[in-house]
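Novice: Provided below are the primary sequence and the corresponding predicted coordinates.
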Amino acid sequence: MTTKAAVPQIPQEQLTPELLRVWSWHRQGLGGTLAGADPATVLDRAGWARSVGGANAYLTLFARAGIRRPEADAALAAQHIHELPAARGCTYVLPATDYAWGLQLGHASAEASVKVLQRLGVERREIEDLAAEVLRVLLGVRGTETEALDPRGIKQVLGDKVRSLGEEGKKKGASTTLPAALGLLQADGRIRRVPVNGRLDQQRYSYVAWQLEDSGQDDEAVRVRMLERFLCWTGGATLGQIRWFSAFTVAQSKKALAATGAVEVPTAAGHVLWMLPGDVDELAGFEAPKAADIQLLSGSDSLVLLRRNSADLFDETGAEAVAGMSGSALAADLSDHPIVDRGRIIGLWQYDPDNARIAWWTFEPASDGVLVRVAQIEQWITEDLGDCRSFSLDSPKSRATTIARLDALRQR
């Protein structure tokens, strides 16, 4: 008869914010543990990279494994990684092993779009019929030079089968019936969208037919799988953080957590983290590295986005430095990109494409390590990306005030 191994009990007072910041850094593969890994492995180990037409996916891969844009783009073209609607219906870049069940998590978002059209008087049958026509068109051009069709091209082929919903539809964010049909097809893995220039930092897409097999799991099993992955990526999270990322109900979250075997671990700050037993065991023997380890990350990097806990990553000096700053630097979502040392945010940065440079500011005098890493990221962005947008509508013009502010703060 076998018995379940006892989970180590870590004294609450030992789990300080300082230690947990470094622990999160370690679990995110930012301490060198993912050096040399391929793009799919990075996303499997560190978590899905949020994609909103910005540079986050590229910076995620470069910071952890030194992956340059050509390698990332090649992995995308080979379908080793892909941008898909997953948790909460939000788009992330996923490794191939997660496509089917990741899409299953995001299916509710596609259904929500259908419900919007139904409230506008569109019958579900009409949307499903349109989806079938879209798939017929894309299957018909498969293997040709024009097998990827953008929404305009699809609409040109289908003509009046795509219905305009007029001004009322525009108010609801649904000017025609086509997006809802595309959403259903994508959520079912019958089509996939591909960036028109093969890059992850823009939001112009075409569509191709796909034949992705389903996960073979029911929704309950997929929820368990999601929380197992999420807890591995984060090294532990509160129930609120789990629910924000997953959009699961309290009951769904607690049932899935029980199925993972996760345990509650109180921290010195009074929070309760849910952790996998193996992670508790690792944390019990974890020692924070002594040497500085500087990274320039995206404001939507998994280190801060998965749990939306950026405020926890500032120490007292950093919190005082950004207090009252316009753009809510201490809000759940960072207003600027962070400069990070072993999980602690020590400064902020933005890229200035007009001058091919990084505008940056650290809360205390910058070390040589900061200067070196700023120069490295500056060169990489200039050579590989040309710009470092936070999201699709971000532009040098919209960023000008922030860049000037960072320059002024650095010169004080």
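Specialist: Sure, I can see it.

Novice: rest of the way, CA atoms for contacts and neighbours
Specialist: Noted.

Novice: what sits up against stretch 55-65?
Specialist: Stretch 55-65 has contacts (CA atoms under 8 Å, 6 or more residues apart in numbering) with 29-39, 42, 49-51, 67-69, 72, 93, 200-201, 295-302, 385, 388-391.

Novice: what helix or strand is Gly221 located in?
Specialist: Small correction: residue 221 is Ala, not Gly. Remark: Ala221 resides in helix 219-234, with elements defined by DSSP states H and E.

Novice: who are the packing partners of that helix?
Specialist: helix 17-27, helix 39-46, helix 99-119, helix 239-246, helix 250-260 (3 or more CA pairs under 8 Å, 6 or more residues apart in numbering; DSSP states H and E).

Novice: which residues are in contact with Ala96?
Specialist: Contact analysis of Ala96 by CA under 8 Å, 6+ apart lists Ala40, Gln79, His80, Ile81, His82.

Novice: gap between Gly299 and Ala237?
Specialist: 19 Å (CA to CA, to the nearest Å).

Novice: returning to what we had before: ok, residues contacting the helix holding Ala221?
Specialist: 24, 27-28, 45-47, 101, 104-105, 237, 242, 246, 252-253, 256-257, 259-260, 274-276, 279, 303, 306-307.

Novice: just the buried residues of those.
Specialist: Restricting the contacts of helix 219-234 to buried positions leaves 24, 27-28, 45-47, 101, 104-105, 237, 242, 246, 253, 256-257, 259-260, 274-276, 279, 303, 306-307, with burial counted as 16 or more other CA atoms under 10 Å.

Novice: for the residue nearest to Glu213 when sequence neighbours are not counted, grab the count of nearby residues.
Specialist: Spatial nearest neighbour of Glu213, excluding adjacent residues (CA to CA, 6 or more residues apart in numbering): Ala100 at 6.8 Å. Using other CA atoms under 10 Å, Ala100 has 21 neighbouring residues.

Novice: do the same with Leu117
Specialist: Neighbour tally, Leu117, other CA under 10 Å: 22.

Novice: also this one, for the comparison:
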Amino acid sequence: MSPQTSAHMGQDSPMDSAMRRAWSWHKQGLDGSLAGSNAATVLGNAGWARSIGGANPYLTLFSRAGIRREEVDADVVALRIHELPTARGCTYVLGAPDFDWALTLGKPAAESTLKVLDRLGVARDEVHALEAQTLQVLQDAATSGEGPLDPKQLKELLGDAVRSLGEEGKKKGASTTLPTVLGLLQADGRIRRVPVNGRLDQQRYAYAAWGLPPSPESPEQARAKLMENYLGWTGGATLKQTQWFTAFTVAQTKAALAAAQAVEAHGMWMLPADAQKAADFVPEKEEQIQLLASSDSLFLLRRNAAEHVADEDADLKFLDAKLSLQGDLPDHPIVDRGRIIGLWQYDPGQERIAHWLFSAPTSAVMHKIQEVAAFIREDLRDFRTFSLDSPQSRQKRIDALNAAG
């Protein structure tokens, strides 16, 4: 079926905003449909979890399937899930069935760093030689039982094979040749990056030899597979939204939509089966409350957080910015069936969740706030958005939430 073909049976009309929010909520498994699933299943059905050294992957899995940090960390060690560079060269936590083909999507970003080294006068032969030496060092470390090595250890063992690129290199984001080589080896699945303390909510890493078999999919097949998964995770997306997430060219996007047999329905590109299901979809009448990270897949996959703000809340402001005008959320959201009904932050000093609800609290909302606060207290101790986030850096937002609430 051509991606220019529209679906029939009354599917041409766009969903209203409330229905679209509820449909996305359902497709993301936030309605309880993924309860009891393992981490790889959740990530395969709801979408890869953006990491950036923050706690989003943990809350992603807890909110959908009640999975605790200890189980997540064990899955990382067992390579049932892992953090890998993939679409747009960004790192996501994903399940083992997606490792090989997802890595191929991140390869162009890794290879683009070679152009920087070219401009700094580093020959390709020198890069390839360092790749071979780095891989050998990591293989030797694995054989000897030494385990993963951090960049400092690698530099010491590789010696003069790692070239300093001086001030000019620093300006271009390449102080030595080692980061480029590590990126290339990781994009090929020859090595993997391991969190030094076993946790996903930080950005201190070591590297280990891996040897992941190459993907059987061609680049075109991998792009089609991503498109099919992406439309399944989101329940549908506009052309602009698909291009934001995938970073495909217009030609690549059209080819991937055609390969996924996508159809235009309800004002979006959708998988054929979802187009029909959406036409028959009836939103849940009872409250379904979740506290999510601002980088949760519900918002990040389409970067459409403003669409999750109801019309009656459109003029609400947080720190002088209108919620309905922001592409990215100013803080973590409290959500009911896809509609943002409040904002929250964890205050580790008080071991509580500071929150602002747009309307009077219900018992379901207060129960969920207490449940998530206990999860953070017991499993995470803090809830960082990204690796450099700290209680001090977010104190202004915590104070603003307390004042608004």
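Specialist: Sure thing, it's come through. This one's a predicted model, so the numbers in the text were calculated from it and none came from an experiment.

Novice: ok, back up a step: hmm, Leu212 and the residue nearest to Glu213 of structure 1 touching each other?
Specialist: Yes: Ala100 of structure 1 is within contact range of Leu212, at 7.0 Å (criterion: CA atoms under 8 Å).

Novice: what sits in contact with each of those two?
Specialist: With CA under 8 Å, 6+ apart, Ala100 of structure 1 and Leu212 have common neighbours Gly189.

Novice: excluding its backbone neighbours, what's nearest the residue positioned nearest the centre of structure 2?
Specialist: In structure 2, the C-alpha nearest the mean C-alpha coordinate belongs to Arg50, at 1.8 Å (CA atoms, centre = their mean). Counting by CA to CA, 6+ apart, Arg50 of structure 2 lies nearest to Tyr92, which is 4.5 Å off, once chain neighbours are set aside.

Novice: need the three-state assignment for the residue mapped onto the one you found from structure 1.
Specialist: In structure 1, the residue matched to Tyr92 of structure 2 (TM-score structural alignment) is Tyr92. Following DSSP: H, G, I helix; E, B strand; the rest coil, we place Tyr92 of structure 1 in the strand state.

Novice: please point out which parts of the one helix or strand Ala74 of structure 2 maps to sit buried.
Specialist: If you go by DSSP H and E, Ala74 of structure 2 is part of helix 69-77. For helix 69-77 of structure 2, burial by neighbour count (16+ other CA under 10 Å) applies to Arg69, Val72, Asp73, Asp75, Val76.

Novice: go on, stretch 215-224 of structure 2?
Specialist: For stretch 215-224 of structure 2, by 16+ other CA under 10 Å, it's Ser215, Gln221, Ala222, Arg223, Ala224.

Novice: make TSV from the residues you listed and add distance to Trp344 of structure 2 to it.
Specialist: Putting the buried residues of stretch 215-224 of structure 2 into TSV (distance: CA to CA, whole Å) gives the following:
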residue	distance to Trp344 of structure 2
Ser215	41
Gln221	40
Ala222	37
Arg223	36
Ala224	37
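
Novice: skip the chain neighbours and tell me the closest residue to Lys155 of structure 2.
Specialist: Lys155 of structure 2 sits nearest to Val162 (CA to CA, 6+ apart), 6.6 Å away.

Novice: next one: Ala292 of structure 1
Specialist: Asp341 (6.2 Å).

Novice: show me what the one you found aligns to in structure 2.
Specialist: Checking TM-score structural alignment: Asp341 of structure 1 goes with Asp336.

Novice: for that match, give me its contacts.
Specialist: Glu287, Gln288, Ile289, Gln290.

Novice: doesn't Val365 make contact with the third one?
Specialist: Think Ile289 of structure 2. Yes: with contact defined as CA under 8 Å, Ile289 of structure 2 and Val365 form a contacting pair (6.1 Å).

Novice: quick one: the strands in structure 1?
Specialist: 49-50, 81-85, 91-95, 191-195, 205-209, 263-266, 272-275, 294-296, 337-341, 344-352, 357-362 (DSSP state E).

Novice: which outside residues touch the fifth one?
Specialist: Contacts made with strand 205-209 of structure 1 from outside it, assessed by CA under 8 Å, 6+ apart, are listed as 135, 138-139, 142, 147-151, 190-196.

Novice: for the first one, same thing?
Specialist: Strand 49-50 of structure 1 is contacted by residues Leu43, Asn56, Ala57, Thr60, Cys90, Thr91, Tyr92, Val93, Leu94, Ser300, Asp301, Ser302 when judged by CA under 8 Å, 6+ apart.

Novice: one more: the longest one?
Specialist: Counting by CA under 8 Å, 6+ apart, strand 344-352 of structure 1 makes contact with 18, 21-22, 296, 313-315, 318, 336-340, 357-364, 378, 387-388, 396, 399, 402-403, 406, all of which sit outside it.

Novice: tilt between it and helix 17-27?
Specialist: Orientation check (axes from the mean of the first three to the mean of the last three CA atoms, to 10 degrees): strand 344-352 of structure 1 against helix 17-27 gives 60 degrees.

Novice: strand 344-352 of structure 1 vs structure 2, mean deviation?
Specialist: By mean CA distance after the TM-score superposition for structure 1, the fitted strand 344-352 of structure 1 averages 0.5 Å away from its aligned residues in structure 2.

Novice: please compute how far that strand lies from its chain's middle.
Specialist: Here the centre of strand 344-352 of structure 1 is set off from its chain's centre by 19 Å, with CA atoms, centre = their mean, to the nearest Å.

Novice: now stretch 355-372 of structure 1
Specialist: Per CA atoms, centre = their mean, the centroid offset for stretch 355-372 of structure 1 relative to its chain is 25 Å.

Novice: what range does that stretch cover in structure 2?
Specialist: Per the alignment by TM-score structural alignment, stretch 355-372 of structure 1 matches residues 350-367 in structure 2.
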